[in-house]
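*Asks:* Give me a model of this one.
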Amino acid sequence: MTARPLDHIRVLDFGQYLAGPLVGMMLADLGAEVIRIDPPGGPRLKEPATDMLSRGKTAVTIDLKSEGGLQVAREFVARADVVIENFRPGVMERLGLGPKALRDINPRIVSLSLPGFASNDPALADLPAWEAVIAARTGQFTDMGLNRRLMGINPSFSPLTLASAYGASFGAMALQFALAARDRTGGDHIEVPLASALLEGLVYNCEQIEDYPERYKSPREVELDRRAAEGLPTDLSFAELEEFLDPFYRTYTCADGRGFYVVAGSVKTHPRRVLETLGLKDLADQLPDFDAYLDTADWPDEWSLRNYPVGARDRARVSNAMKKAFLTRPSHEWEALFGSAKAPGTAQRFSKEWLADPHALASGLVLEVEDPRHGKMQQMGNVAWLADDGAALVKKPGPDPDDAPVSTILAEPPRSGPPAASGQGWLEGLKVLDLTNVIAGPTIGSTLARFGAQVTSVQPTEPSVDPWNTVVFGLHAHRGKQSVLLNLSSDDGKQAMRRLIDSSDVITMNGTDEQRDALGLSAEELAAINPRLILVQLDAFGGPARGPKSDHLGYDDLAQAATGVMVRFGGGMATPEEHAHFGTIDVLTGYCACVALGAALLRLQKTGKGGIARAALAAAGNLIQAQLMYDFEGRAPFDEPAGRAAMGWGTFYHCYRAADGWMFFAAPAEEREALRRVSDLASMADIPEKELPDALADHFARQPVDYWQKAFSGSSSTVMPLGSLHDTRDAVLQPESAGNIDLMRGTFSVIRHDMHPMGRWCDLVAPNAVRPERARIVIPGPMPKYGADTRSILRSVGYADEDIDAMISAGSAAESWSAKYLPE
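*Replies:* Coordinates of the predicted model:
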């Protein structure tokens, strides 16, 4: 077998449950030697998911509370590169394996801690940070999407483990960036609080813009505003709600009764492609189609086909025509037609169906692993990979305890090396050329900028995507970049692009293999330009191998539909709903692409070889369902909480209403023992299971949330009041104009950019999920107005001012898309 990207890296995985083991799995999937350190009795999570998370790892049982066990652990640390743990803050220190102790043993060790809340947060650090407790405190379950708000459903519960998914991807990327910079910056300790990662992952649900123009509000937002202004209730039925969905962002029923989800607004060619694929060309020709970057005062009609949303005048007739058309064919035929036409759409699926889907299996987005406990097991595939790493499709099953080569490891000499200077960014000096748009792709560059990378965004002279996606979302996704506008269909534009590529280390793009190759960025062409060049590519349905849908277009919501998220959240095939939050999968895919880049940088350092680092929306769709994303003969039913009535996962992991508001009660490890310790509830510990939920709900309703928090304090069980994302944001706002922004004070941090070049203030989550002890994190600067840096960037690659003037005059380059930063 050929060398793997991380085959020179040894990882000690002390992680339990989900977040820590996920990081270990990601690194093992990239070729690292990962040793799972089990406590006596084995892993805490006694579910088949643990076998999936342990694939490719070896295991050894160590009692860290014994002197002999602790000494073995120390010997392992002396011969390792990475340590991962996700205990409560202080646990590793008490065991004698805190960050300082680790570096005393091995100065080059890079350690990762994944606590639920920040270790410096006096109010939250010591809480039992179960996944749903983190979600409840951050605000994930409150005001959960426009649909639920219009239906008056609040709170809502979701079993998707977003905090662990975001935190694990941050952790895996940070470890690799730190390892790649280790000769320059030395060993390091990194903390990634899962709640901080969750807020960053849900950044677009926290973004707030002063005097937000009405033109960007969807029909659902307009209806919410109307009902609030008129004092009307929000009590829509699901059927009524559907009529407030935009025609190009909704599910349609096909001839076979299956839902088909379309996401085709905003990109100027996509709505027309959808209508023409449906046989509705005449309708497309009747609809207004003009420059979306005009201010509404200059619009020649009330809406444009290039601009989300569809106007009120035409919304019903477009939706009705599309409903009728979809009923003429079964969903699988529409999938093939949409894919061929490059029109974004997909059939709705259950997760169980996705795990057996021909494309998922052919592409490696789902893998079949021969597991010793469960037989042939379908598992989520890699979330990050290198395109030429054929071994990405080959997975060893999870280990049996004590199969790690202990004696072989201990026979090695300890690793050594002097500590290096701190205070530098891991990616300082890295030049990144960003060819991406919308959310997922641009997230790569904005994430890299916090670690010191220099990022240049290249966009076309004529925008292909509307200002809602490019400016409103770009306020976060394009932070920390410079902006140049080039016409890549012109000879001069192509030449300028070639010069930019020649001066870059990394290129990022979001697009299919067909789109990549059309840009001249295939693996062969990259190697010819510069064998050290790395392309970071993400798309919707690509995988480590080719499959029938590899070149199908897609967006966040389509990955949700294809992988089962929408059917689960909505409660069934008749009522699928997008999972509540803008960019749920988009942002995560950008982080996963950074994980892939980390592996590419480590391989480059070892071999001098660049190549293509990959991630996909569908793979990130797997990741947010990681605890559920497996199947095998005899598997327990897929009966996780689903639908609008879901409030938790059983009696002891559930949202309850207290006397003064909603709270989440988490006692999954103790269950009835947790009740016996509380005098008010002790008598309920022996109530029959069928009667307990109602009885417990009745008791919880008699006292305020604070009472129950105190009652369960000091144990592995806890009560958490349900926060909201907006309240979390507003409680930690720091104005940019005040200066001295503290990124790492407590768990959450949000900046009010009140000196923004847009001319409006905007609130954006601060880049604080990754917290190194030694390396530097920077707050990326504001997104520039598109084209603002065209002249300076072209000068930097050798163009004289008169050449630049000629390129702008000829349309090969441009300095602006619109008169205003944000068209109104």
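*Asks:* Please make it C-alpha for all contacts and neighbour counts, starting now.
*Replies:* Noted.
*Asks:* quick one: contacts of the stretch of helix or strand Ile501 belongs to?
*Replies:* Counting by DSSP states H and E, the element that carries Ile501 is helix 491-502. Outside helix 491-502, the residues that touch it by CA atoms under 8 Å, 6 or more residues apart in numbering are Leu433, Leu486, Asn487, Leu488, Ile507, Ile529, Asn530, Leu794, Val797, Met807, Ser812, Ala813.
*Asks:* How much space separates the third one from Gly811?
*Replies:* Think Asn487. Computed as CA to CA, to the nearest Å, the Asn487 to Gly811 distance reads 7 Å.
*Asks:* Of those two, which one has the most company?
*Replies:* Set side by side, Asn487 and Gly811 show more neighbours around Asn487, with 23 against 17, by other CA atoms under 10 Å.
*Asks:* how far away is that one from Ser724?
*Replies:* On the measure of CA to CA, Asn487 and Ser724 end up 43 Å apart.
*Asks:* same thing with Tyr591?
*Replies:* With distances taken as CA to CA, Tyr591 is found 24 Å from Ser724.
*Asks:* more neighbours, those two?
*Replies:* Tyr591 (33 against 21).
*Asks:* Nearest residue to that one in space, please, no chain neighbours.
*Replies:* The spatially closest residue to Tyr591, leaving aside those adjacent along the chain, is Ser169, at 5.9 Å (CA to CA, 6 or more residues apart in numbering).
*Asks:* quick check, that neighbour in a strand?
*Replies:* No. Per DSSP: H, G, I helix; E, B strand; the rest coil, Ser169 lies outside any strand segment and is helix.
*Asks:* here's the other one to compare against:
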Amino acid sequence: MSTSLEGIRVLDLTRVLAGPYCSMILGDLGAEVIKVEAPGGSDDTRKWGPPFQEGVSAYYICTNRNKKSITVNLKSKKGKEIIYKLVKRSDVVMHNFKTGTMERLGLDYKSLNDINPRIVYCSITGFGETGPYQHLPGYDFIIQAMSGLMSITGDEQSGPQKLGIAITDVLTGLYACIGIQSALIEREKSGKGQMIDLSLYDAAVSSLINIGSNYLMSGDVPERLGNHHANIVPYQTFYSSDGEMVIAVGNDRQFSSLCKLIDYPELSEDPLFKTNPDRVAHRQQLTPLLQKAFSKQPTAYWKDLCHKEGVPFGPIQTINELVEDPQLKARNMLLTALHPKAGEIRMIGSPLNLSRTPTSLFAHPPEPGEHTTEILDALGYSEEEIKRMKHDQSI
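*Replies:* Alright, predicted model coming up:
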């Protein structure tokens, strides 16, 4: 079976989340991804938990399938030699070391571009390679705080809240994929690689979308609205008689349908609620009326009725409910693989559905250095040289 990125080799010196998430996507699309760690393994997520399955971390598993693993001491002469040989044969180099680290190691873009002018070099840092914050460490929680995301998440009572996942890492990983593939496409025309300078801070700020635009247009500092929407009403959570659910009315037609199904058709003709700007202006009057109606029936009742009438609706599902969702099963979003240490493992799949070159699960998340001998053998190192490098801890 052919794959979208067949023939592309990625040298992945990243760890934790943003970089590994990107390289996993590239691996899902068929690129050969070589994960580089220090001898013994240096990706911190290998130790993040519980949960562990036979000593293998669930956190590590979530972003490291479809990769090979080699361990290399980047500070040793032999280690650098190995990396340089791999760079000559690679299309992409990724790293997420602090600004200045790669220069000290002799693995910066200029040095590697001299070895392979076609190399696409992706740097992922907290704040970027330039600017007054360039040397600060960047963790997702810090970035969520500084980027404005936390200031608009939560409500007046809760105070600022972070998202339940490391969203800025995920966003940056996605941007890295876009940048890398764009650079590879451009390389077909120019024959030259280039450097991509990505920061978690920039990626997080880019995600402010309409909230950022609202401020830039009005000058009004946005408030925390909890599960309400700044520009659309009703677009929020409601309590049913047995749980919580989301109603997301995107236009006046949908609002009219909603009013009919809750037996208040006159609401859609009320001058206070007739158009979306009216509803935004009078959300305090409208929300209690809708809540009173929704509290009379269970979530399943409203789900069936809303789906029938074309009103956007979603139950608030817990993760254990989510994994039983027939829609996800139909879309192959839950994968199972055999791991040499953990045994059978379950993973969330790829949302990328390509008609001719689909993504696939090629390989389990590798153990540290699982493919070191295989990769070094392909580079021309003898069995004796490999043993010697292991002895002096170059690999």
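*Asks:* tell me the strands in the stretch 1-150 of structure 2, going along the chain?
*Replies:* In the stretch 1-150 of structure 2, the strands defined using DSSP state E, counting those that start in this stretch lie at 9-13, 32-37, 52-53, 56-57, 68-71, 92-95, 120-125.
*Asks:* Over to the stretch 51-200 of structure 1?
*Replies:* 57-61, 82-85, 110-113, 188-191.
*Asks:* now do the stretch 201-350 of structure 2
*Replies:* Under DSSP E, counting those that start in this stretch, the stretch 201-350 of structure 2 gives strands at 235-239, 244-248, 313-315, 334-339, 343-348.
*Asks:* Pull out the buried residues from the contacts of helix 491-502 of structure 1.
*Replies:* Leu433, Leu486, Asn487, Leu488, Ile507, Asn530, Leu794, Val797, Met807, Ser812, Ala813 (16 or more other CA atoms under 10 Å).
*Asks:* Quick one: residues contacting the aligned partner of the fifth one in structure 2.
*Replies:* Aligned counterpart of Ile507 of structure 1 in structure 2: Val93 (TM-score structural alignment). Applying CA under 8 Å, 6+ apart, we find Val93 of structure 2 in contact with Val10, Leu11, Asp12, Leu13, Val87, Ile119, Val120, Tyr121, Cys122.
*Asks:* Apart from its chain neighbours, what residue comes closest to the fourth one?
*Replies:* If you skip the residues right next to it in sequence, Leu13 of structure 2 has His95 as its closest partner in space, 4.7 Å away by CA to CA, 6+ apart.
*Asks:* Need the residues touching each of Asn487 and Gly811 of structure 1.
*Replies:* Thr461.
*Asks:* Helices of the stretch 101-250 of structure 1, residue ranges please.
*Replies:* 131-138, 146-151, 162-180, 182-185, 194-201, 219-230, 238-242 (DSSP state H, counting those that start in this stretch).
*Asks:* Next: the stretch 1-150 of structure 2.
*Replies:* 18-28, 58-61, 77-88, 101-105, 109-115, 140-146.
*Asks:* Report how far apart the opening and closing residues of stretch 94-110 of structure 1 are.
*Replies:* 19 Å.
*Asks:* from what I can see Val16 of structure 2 touches Asp43, true?
*Replies:* Yes. Using CA atoms under 8 Å, Val16 of structure 2 and Asp43 qualify as a contacting pair, with a distance of 6.0 Å.
*Asks:* Skipping adjacent residues, who's closest to the residue lying farthest from the centre of structure 2 in space?
*Replies:* Residue farthest from the centre of structure 2, counting by CA atoms, centre = their mean, is Glu266 at 43.8 Å. Nearest non-adjacent residue to Glu266 of structure 2, counting by CA to CA, 6+ apart: Cys259, 7.4 Å away.
*Asks:* Can you give me the separation between that neighbour and Ala293 of structure 2?
*Replies:* For Cys259 of structure 2, the distance to Ala293 of structure 2 - CA to CA - is 10 Å.
*Asks:* Kindly report the same for Leu305 of structure 2.
*Replies:* 13 Å.
*Asks:* Next: Asp114 of structure 2.
*Replies:* 68 Å.
*Asks:* who's more crowded, these two?
*Replies:* Ala293 (18 against 11).
*Asks:* Am I right that that one is in contact with Ile262?
*Replies:* Yes. Contact between Ala293 of structure 2 and Ile262 holds when scored by CA under 8 Å: they sit 6.3 Å apart.
*Asks:* Pull up the overlap in contacts between the two.
*Replies:* With CA under 8 Å, 6+ apart, Ala293 of structure 2 and Ile262 have no common neighbours.
*Asks:* Burial check on the residue nearest to Tyr591 of structure 1, number of neighbours?
*Replies:* 28.
*Asks:* Which residue in structure 2 aligns with it?
*Replies:* Aligned partner of Ser169 of structure 1 by TM-score structural alignment: none.
*Asks:* Might you report the residue contacts of Ser169 of structure 1?
*Replies:* By CA under 8 Å, 6+ apart, the contact list for Ser169 of structure 1 reads Val23, Leu588, Tyr591, Cys592, Val595.
*Asks:* and the two most separated of those residues?
*Replies:* Spatial extent of those (CA to CA) is set by the pair Val23 and Leu588 at 13.9 Å.
*Asks:* higher neighbour count, those two?
*Replies:* Each of Val23 of structure 1 and Leu588 has its neighbours counted (other CA under 10 Å); Leu588 has more, 33 against 28.
*Asks:* so what's the aligned partner of Pro160 of structure 2 in structure 1 up against?
*Replies:* Matched to structure 1 by TM-score structural alignment, Pro160 of structure 2 sits across from Pro576. Contact analysis of Pro576 of structure 1 by CA under 8 Å, 6+ apart lists Thr251, Gln348, Met566, Val567, Arg568, Phe569, Gly570.
*Asks:* Pro576 of structure 1 sits in which helix or strand?
*Replies:* Residue-wise, Pro576 of structure 1 maps onto no helix or strand under DSSP H and E.
*Asks:* and if you look at Leu198 of structure 2?
*Replies:* strand 195-199.
*Asks:* and that strand, how far from structure 1 on average?
*Replies:* Comparison of strand 195-199 of structure 2 with structure 1 after fitting gives an average deviation of 2.0 Å (mean CA distance after the TM-score superposition for structure 1).
*Asks:* what span of structure 1 lines up against that strand?
*Replies:* Under the criterion TM-score structural alignment, strand 195-199 of structure 2 matches residues 612-616.
*Asks:* how far is the matching stretch from where the chain is centred?
*Replies:* 14 Å (CA atoms, centre = their mean, to the nearest Å).
*Asks:* Can you say which of the strands of the stretch 51-200 of structure 1 is packed in most?
*Replies:* The highest mean neighbour count among the strands of the stretch 51-200 of structure 1, using mean count of other CA atoms under 10 Å, belongs to strand 110-113: a mean of 27.
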